[in-house]
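Peer 1: Got a sequence here, can you model it:
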Amino acid sequence: MIQRLYNWTMSLAEHPNALWALALVSFVESSFFPIPPDVLMIPMIIARPNRAWLIATVALVASVLGGLLGYAIGAFAFEQIGQPILESLGKGDAVAEFNTRFNDFGFWAVLGAGITPFPFKVITIMSGWTGMPLGVFIATSIIARAIRFYLVAGLLWKFGSPIRDFIEKRLGLVTTIFLVFLFGGFLLVRYL
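Peer 2: Below is the predicted model of the structure:
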């Protein structure tokens, strides 16, 4: 089923209304859809590099708005909608333990999930469920998704198709390692 969704999402990149399709995918990916918007962004930017920044902006705005839907699911419909979504992603068992620690690291959780391949919908739902301050959630979502989408757009704009393999296979790992070092640096400064 995931492969069919992936193929369907890829086919949208060639559609005349691809920007609207990107907005839709970016919106629903932040709350329940399993395919990330990068699947659409990459072929769209490779096909029209002069629109890279517009494409990234559409993904950013729609993703943050979709994150608000995820937040609302967590805040108002966690048991009916949020928990089944998290369980379908294999994250159901960690929910109770995660809740106790989430808001202590909420900024970092949202930032990390917004940039890395970790499913952003998990963090948006958990942010609402744990009652993370909405302003912190929105600001961090904007920062995280801007970093992710503009980084992808910038790499594709500058290097074109040859960078595609790196983005699809290694960018998430490189970004995750960077965040671990950044977070580790803050912890060292705080406790030394």
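
Peer 1: contacts, neighbours, all on C-alpha from now
Peer 2: Fine.

Peer 1: what ranges do the helices span in this structure?
Peer 2: All helices of the chain, identified by DSSP state H, fall at 2-12, 18-29, 38-47, 52-76, 83-88, 95-102, 106-115, 120-130, 134-159, 164-169, 171-191.

Peer 1: any chance of those helices in JSON lines, with mean neighbour count too?
Peer 2: Below are the helices of the chain laid out as JSON lines (neighbours: other Cα atoms under 10 Å):
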{"stretch": "helix 2-12", "mean neighbour count": "14"}
{"stretch": "helix 18-29", "mean neighbour count": "22"}
{"stretch": "helix 38-47", "mean neighbour count": "22"}
{"stretch": "helix 52-76", "mean neighbour count": "24"}
{"stretch": "helix 83-88", "mean neighbour count": "17"}
{"stretch": "helix 95-102", "mean neighbour count": "13"}
{"stretch": "helix 106-115", "mean neighbour count": "22"}
{"stretch": "helix 120-130", "mean neighbour count": "27"}
{"stretch": "helix 134-159", "mean neighbour count": "19"}
{"stretch": "helix 164-169", "mean neighbour count": "14"}
{"stretch": "helix 171-191", "mean neighbour count": "13"}
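
Peer 1: one more to line up against the first:
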Amino acid sequence: MDTYIIMENLIRNHGYTGLLIVAFTESIIQPVPPDIFIMGASIFGLDPLICAVVSTVGSILGGVTSYILGHNLGTPVFIRLFGERYFRMGEEFFEKYGIWGVIIAGFSPLPYKVVAWLSGVFDMNVLKFTVGTLIGRFPRFLLIAYFGHGVSIYLGI
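Peer 2: This next block holds a predicted model:
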């Protein structure tokens, strides 16, 4: 079964819990960004603020899991999963931006899961990583959730 369909069913059938699972797994390895599901959850009538909070919590928990995996499994496993190209790019990115890299990746379309893994590989302070994730992810998810809510109002759903 397609990953997208699985994630969509999680949201439709389990609401906030499904959203938490989508955000958690996206921060570790699964390829489908949570944005479309956050927007969809708001369109389907879930509270946009709660959607943003739940998604942020899931993303932080998944991000910390990725951090721990990166820290414990190290460079060889990261390269096997994501490739040496992402490792080199991540190394340059961390050298240039540090915690700001986590914030940027959390808010932008950059692959957050890669930054989360690399935060552990490069031994970033876990508290700084978590705060950076919160600062980057919550505003992004809040904007997306309220955009979905606006669409539902506009469409009269």
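
Peer 1: Just the TM-score for the two chains, thanks.
Peer 2: The TM-score (TM-score structural alignment, normalised by the length of the second structure) is 0.87; 155 aligned residues with a Cα RMSD of 2.2 Å.

Peer 1: E29 of the first structure matches what in the second structure?
Peer 2: Under the alignment defined by TM-score structural alignment, E29 of the first structure corresponds to E26 in the second structure.

Peer 1: how close does I55 of the first structure get to I42 of the first structure?
Peer 2: For I55 of the first structure, the distance to I42 of the first structure (Cα to Cα, to the nearest Å) stands at 10 Å.

Peer 1: Do I have it right that F78 of the second structure meets N72?
Peer 2: No: F78 of the second structure lies out of contact with N72 (Cα atoms under 8 Å); the separation is 10.5 Å.

Peer 1: which one in the first structure is aligned with F37 of the second structure?
Peer 2: Match for F37 of the second structure (TM-score structural alignment): L40.

Peer 1: Tell me which residues touch its match, please.
Peer 2: T9, M10, L12, A13, L22 (Cα atoms under 8 Å, 6 or more residues apart in numbering).

Peer 1: ok, now how distant is the second one from A144 of the first structure?
Peer 2: In this case it means M10 of the first structure. Relative to A144 of the first structure, M10 of the first structure is positioned 24 Å away (Cα to Cα).

Peer 1: Farthest pair within the contacts of L40 of the first structure?
Peer 2: Across the contacts of L40 of the first structure, the longest distance by Cα to Cα is 10.3 Å; it joins M10 and L22.

Peer 1: ok, back up a step: my read: the match of E29 of the first structure touches T65, true?
Peer 2: No: E26 of the second structure is beyond contact range of T65, at 11.2 Å (criterion: Cα under 8 Å).

Peer 1: which residues do these two both contact?
Peer 2: In contact with both E26 of the second structure and T65: no residue, using Cα under 8 Å, 6+ apart.

Peer 1: quick revisit: would you format the contacts of L40 of the first structure as CSV with distance to S63 of the first structure included?
Peer 2: CSV is the format used below for the contacts of L40 of the first structure (distance: Cα to Cα, whole Å):
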residue, distance to S63 of the first structure
T9, 16
M10, 18
L12, 17
A13, 17
L22, 10
